[in-house]
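Chemist: return atomic coordinates for the entry below.
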Amino acid sequence: MRINRNDSTNGAENKAPQVQPAASIPQSDPEPAHKDKKEKVHKKKHAADTRKKREQEEPGEEEHAGRRFPFGCLVVLIILALVAFGGYKVMQFYGEIDGKTSLGEEQTVTIEQGSSVGAIATQLKDAGIIEYDWLFKEYAKYSGKAEGIQYGEFTLRSGMDYNSIIQTISQQVRRPTANVTIPEGTTAVGVAQIFVDAGLVDSVDTFLNCANGTDGSDFSQYSFWTQIPDNGRLMKCEGYLFPETYNVYADEDVYYYVDTLYSEFDKKTAGLTDTINAKGTTIDDVVKLASFIQEEAGVESEDAKVSACFHNRLESSDPLWAEHKLESNACSYITQDVENNYLWNSPTAEYYGWPEQGAIPEDVLSLYDTYQISGLPAGPISCPGYAAIEAALNPDQQYLDEGYYFFVTGHPDTDVAGQYFYAKTAEEHQANVEKAGWAG
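Modeler: Reported below is the predicted structural model:
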């Protein structure tokens, strides 16, 4: 008797299946049961193979998720970081503009006349008053407050809000100033006297002691200063107090005034360095010769020609000039008041008491008398202007090549006053002296 599968399924809840003794089961029925079992095993194997093949061909959910999740997170984190950083910087900028609750110590900031808003912003940043110079510049510009900014000295503190800073530097607190004009060819003593007369320095000695460094003043920040040889010259500062018109503060110390002049000399001659090196000379020798050109020419149109005459005297192979003497009346032992002579009747001679003491000291003549010594004197004899300095470096090539050695200017009381006469020989020069009205 066969097992009724439907009965066993439907009646499972109410009745347990009845099992017949093994002896009563027919022998001819085992094949269907064996076949059914084999089919089940085959189906399970097929399902397992299909699942395995699918896993190999297609990534599982876990594998998909493992690739997608970190990349998406990274993008989100980057965006959040940028937003957070941007917000942080914006808060910093607002905090900078609004100022801090705790301010730094007071400090004095000097704004020079003519300074741009950008330059002022950089100056405030360098002083530690503000952190962002570009932000201050834009704020001052677009707030419409830049036009009110003044020059002068102002007391500021780090951490101040921008409106307070602008309000402070917009107040009329300008320092008193004075205009000082130094003519080209002025001696160092004459320059010192100009500052004394302007009420800026108490005495000529105070100015010269500072300018010469004898009071301990140091100007080694300028390369020219360190190149001036200690060769017994009268004054280290002679020749380097650049002639110009200056607008200076009227309540400063002497170092400020001297440094202003040295700074101008340094700026004006900075572009000549390559030419000086190429010609194998020094800035000191150039200034020395320029001081003679300034005294002997005095007119820019004649500077290069006079320079050529001096160069020929100092460098020519002509036997008549074998001693290479400069032979300039601007610095020699002469006693003619009509001549502007550094050792005889200049402010320098008066400062040292020559010739009231009876004579110019021999040790001075041995360093400065251009009729006695070969080559250039120990130091310059005045403070030359830029045109004379350039002419000393670049003499007129034609006059140099053609061998001009002499020059003379027309006497002030003649109809050739101010005219220049050049000559190659002593005979030609003597004829020019008569023509210029100096023979009488």
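Chemist: hey, let's count contacts and neighbours off CA atoms from now on
Modeler: OK.
Chemist: which elements pack onto the helix or strand that E63 is a member of?
Modeler: Secondary-structure element containing E63, defined by DSSP states H and E: helix 61-98. Counting contacts by 3 or more C-alpha pairs under 8 Å, 6 or more residues apart in numbering; DSSP states H and E, the secondary-structure elements packed against helix 61-98 are helix 162-169.
Chemist: and the helix it packs on, what does it pack against?
Modeler: Using 3+ C-alpha pairs under 8 Å, 6+ apart as the contact test, the elements touching helix 162-169 are helix 61-98, strand 152-157.
Chemist: show me how far the shortest one is from its chain's centre.
Modeler: Think strand 152-157. Taking the mean C-alpha point of strand 152-157 and that of its whole chain, the gap between them comes to 23 Å (C-alpha atoms, centre = their mean, to the nearest Å).
Chemist: list the buried ones in it?
Modeler: Neighbour counts using 16 or more other C-alpha atoms under 10 Å place G152, E153, F154, L156, R157 of strand 152-157 among the buried residues.
Chemist: about what we covered before: which of the helices and strands packed on helix 162-169 is buried the deepest?
Modeler: Most buried of those, by mean neighbour count (mean count of other C-alpha atoms under 10 Å): strand 152-157, with a mean of 18.
Chemist: redo the helices and strands packed on helix 162-169 as TSV? Include distance to A392.
Modeler: Shown next, in TSV, are the helices and strands packed on helix 162-169 (distance: least, C-alpha to C-alpha, whole Å):
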stretch	distance to A392
helix 61-98	55
strand 152-157	39
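Chemist: helix, strand or coil for D251?
Modeler: For D251, the reduced secondary structure class is coil; criterion used: DSSP: H, G, I helix; E, B strand; the rest coil.
Chemist: show me the contacts for it.
Modeler: The neighbourhood of D251, defined by C-alpha atoms under 8 Å, 6 or more residues apart in numbering, consists of R175, P176, T177, L200.
Chemist: please repeat the previous calculation with a cut-off of 10 Å.
Modeler: Residues counted as contacts of D251 (C-alpha atoms under 10 Å, 6 or more residues apart in numbering) are R175, P176, T177, A178, G199, L200, V201.
Chemist: just confirm the second one contacts L200, I think it does.
Modeler: No: between P176 and L200 there is no contact, the gap being 11.4 Å when judged by C-alpha atoms under 10 Å.
Chemist: between these two, who's got more neighbours?
Modeler: When P176 and L200 are compared on other C-alpha atoms under 10 Å, the one with more neighbours turns out to be L200, at 21 against 11.
Chemist: one more, so I can put them side by side:
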Amino acid sequence: MWRHIASNALTFLVVLVFLFGGALIWAQNEYVSEGPLDQPICVQVDRGSNFRRVSEQLAEDGAVSSAALLRIGADYAGKTSELKAGSFLVPEGASMSEIVDIVTRGGASTCGTEVVYRVSIARATVQVRELDPATGRFVEIAEFNPAEDAVPAAYTEVKAEPDTRYRVALAEGVTSWQIVQELGQIDILEGEVADIPAEGSLAPDSYEITPGETRADLIARMQSAQDRILAEAWANRQDDLPYESPEEALIMASIIEKETGTPDERFLVSSVFVNRLRQGMRLQTDPTVIYGITRGEGVLGRGIRQSELRAETPWNTYVIPGLPPTPIANPGRAAIEAALNPDTTPYIFFVAKTLDPSDGHNFAVTLEEHNQNVAAYRALEAQRDN
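Modeler: Reported below is the predicted structural model:
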């Protein structure tokens, strides 16, 4: 009898072991398999929250099939204590394992609300926008000019939210003076900038910032970024260029940046200026004349006068030979690369095709051909003015 009981008990134990093993294998597969989400969602993790609250919210949102299994998996992976506050984008079909990694890896929030401080050549704006998880695109909530407009309630509200992200976006071709002026308008930054940074030394890009960060530290990040870009482009430059230093290449890049807003033309424009330098011709470029007038402090806002074209300033390339002494703006990576790797062309001249700068330029080899292109452009100007 006892032998029979022992045999049954052993059989029962074996069955239990197999059931447990099967359940464990199922749980492991469930944890790493594709999840039930049919479209991306934004998951907000509040400061002081815990995995229980987050897992229950994910289950309620249909992101996971079992809140308990998510917690068990996170605990087994040793990530329960690594939960990070923020707003995180959970993609369609994300597994429990992937979701745990998303909410514990840290770093900037990947969805939710962000504020973008845009510094462009003509004006500065503050944009409040929110990511739509379904489309992966940002939806604008509010936009204003901090120097001219009243601060909208939407901006004040998102500043009070702990997971709001902030970025400063610099357009290519802005001047160092403009950047310092606009950074002074950003109310989440602190401190002053003692001196205007050297023209051309700040890399146009998008910079993540945090409330309380100093303006000086942000400027230093922009300078380090430009140093890296210039060093890399200089190391990969063409042979036999008419520059004696990376600084001269940066000057040329700033002129290219201001001469064309058409990305495909940068290397062509670069070829024109390189050809002129090689032939000992003056660069004769209007943006340098304008910089000699404004010193980069704002936009000229009118046409260049004939007297200004003849005026001898250090930057007037109608008067001085070669390159001006400094850059005339902060060029982006593409303009720097164009300055150091120009197209090989015979072009010496160029003029705008139409009154719309985005339409690009007509390039010419001979003065006769260039004069024809100029005449066509002047005709368009006359048409507009009549």
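Chemist: shared neighbours of P176 and L200 of the first structure, anything?
Modeler: Here P176 of the first structure and L200 have V248, Y249, A250, D251, E252 as joint contacts, going by C-alpha under 10 Å, 6+ apart.
Chemist: give me the buried entries from those.
Modeler: When burial is judged by neighbour count using 16+ other C-alpha under 10 Å, the buried members of these are V248, Y249, A250.
Chemist: and the spatially most central residue of the first structure, what element?
Modeler: Geometric centre of the first structure, nearest residue: K267, 11.2 Å, by C-alpha atoms, centre = their mean. Assigned by DSSP H and E, K267 of the first structure falls within helix 254-269.
Chemist: in that helix, what counts as buried?
Modeler: Neighbour count says helix 254-269 of the first structure has V254, Y255, Y257, V258, D259, T260, L261, Y262, S263, E264, F265, D266 buried, by 16+ other C-alpha under 10 Å.
Chemist: F207 is in contact with the second one, correct?
Modeler: This points to Y255 of the first structure. Yes: distance between Y255 of the first structure and F207: 8.2 Å, which falls inside the contact criterion (C-alpha under 10 Å).
Chemist: any idea what P204 of the second structure aligns with in the first structure?
Modeler: In the first structure, the residue matched to P204 of the second structure (TM-score structural alignment) is P243.
Chemist: quickly find the element holding its match.
Modeler: P243 of the first structure is part of no helix or strand, with elements assigned from DSSP H and E.
Chemist: and stretch 271-286 of the second structure, how far out from the chain's middle?
Modeler: On the basis of C-alpha atoms, centre = their mean, stretch 271-286 of the second structure sits 32 Å off its chain's mean C-alpha point.
Chemist: check the separation of the first and last residues in that stretch.
Modeler: 17 Å (C-alpha to C-alpha, to the nearest Å).
Chemist: picking up where we left off before, which among the buried residues of strand 152-157 of the first structure gets closest to E427 of the first structure?
Modeler: Each of the buried residues of strand 152-157 of the first structure was scored against E427 of the first structure by C-alpha to C-alpha, and G152 proved nearest at 62.2 Å.
Chemist: is it true that the closest one touches I120?
Modeler: No: with contact defined as C-alpha under 10 Å, G152 of the first structure and I120 do not form a contacting pair (11.7 Å).
Chemist: so what sits against both of these two?
Modeler: For the pair G152 of the first structure and I120, residues contacting each of them under the criterion C-alpha under 10 Å, 6+ apart are V109, T110, I111, E112, I169.
Chemist: of those residues, which belong to helices?
Modeler: Within these, membership in helices is found for I169, as judged by DSSP state H.
Chemist: and the shared contacts of G152 and I120 of the first structure, which two are furthest apart?
Modeler: When C-alpha to C-alpha is used, the two most widely separated members of the shared contacts of G152 and I120 of the first structure are E112 and I169, lying 11.6 Å apart.
Chemist: ok, the two, which is more surrounded?
Modeler: Ranked by neighbour count (other C-alpha under 10 Å), E112 of the first structure and I169 place I169 first, with 22 against 14.
Chemist: which residues touch that one?
Modeler: When contacts are taken as C-alpha under 10 Å, 6+ apart, I169 of the first structure is in contact with 109-111, 120, 148-156.
Chemist: and what of I188 of the second structure?
Modeler: For I188 of the second structure, the contact set (C-alpha under 10 Å, 6+ apart) comprises K159, Y166, I209, T210, P211, G212, E213, T214, R215.
Chemist: hang on, the earlier thing: could you tell me the angle between the helix holding E63 of the first structure and helix 162-169?
Modeler: 30 degrees (axes from the mean of the first three to the mean of the last three C-alpha atoms, to 10 degrees).
Chemist: what residues in the second structure pair up with helix 61-98 of the first structure?
Modeler: Here helix 61-98 of the first structure fails to align to any part of the second structure, judged by TM-score structural alignment.
Chemist: report the distance from that helix to the chain centre.
Modeler: In this view, helix 61-98 of the first structure has its centroid 41 Å away from the chain centroid, taken as C-alpha atoms, centre = their mean.
Chemist: so which elements touch the helix with the most length in the second structure?
Modeler: Across the second structure, the longest stretch assigned as helix under DSSP H is helix 2-32. Using 3 or more C-alpha pairs under 10 Å, 6 or more residues apart in numbering; DSSP states H and E, the elements in contact with helix 2-32 of the second structure are helix 67-76, helix 96-104.
Chemist: can you say which of those helices is packed in most?
Modeler: Comparing these by mean count of other C-alpha under 10 Å gives helix 96-104 as most buried, with a mean of 21.
Chemist: tilt between that one and helix 67-76?
Modeler: Taking the same axes, to 10 degrees, helix 96-104 of the second structure and helix 67-76 form an angle of 70 degrees between their directions.
Chemist: next secondary structure after helix 96-104 of the second structure?
Modeler: Sequence-wise, the next helix or strand beyond helix 96-104 of the second structure is strand 113-119, with elements assigned using DSSP H and E.
Chemist: now the next helix or strand after that following strand: which residue numbers in the first structure?
Modeler: In the C-terminal direction, the helix or strand that comes right after strand 113-119 of the second structure (DSSP H and E) is strand 124-132. Following TM-score structural alignment, the aligned partner range for strand 124-132 of the second structure in the first structure is empty.
Chemist: elements contacting strand 124-132 of the second structure?
Modeler: Packing partners of strand 124-132 of the second structure (3+ C-alpha pairs under 10 Å, 6+ apart): strand 41-45, strand 113-119, strand 137-144, helix 153-159, strand 165-170, helix 176-183.
Chemist: packing partners of the shortest one?
Modeler: When contacts are defined as 3+ C-alpha pairs under 10 Å, 6+ apart, strand 41-45 of the second structure packs onto helix 51-60, strand 86-90, helix 96-104, strand 124-132.
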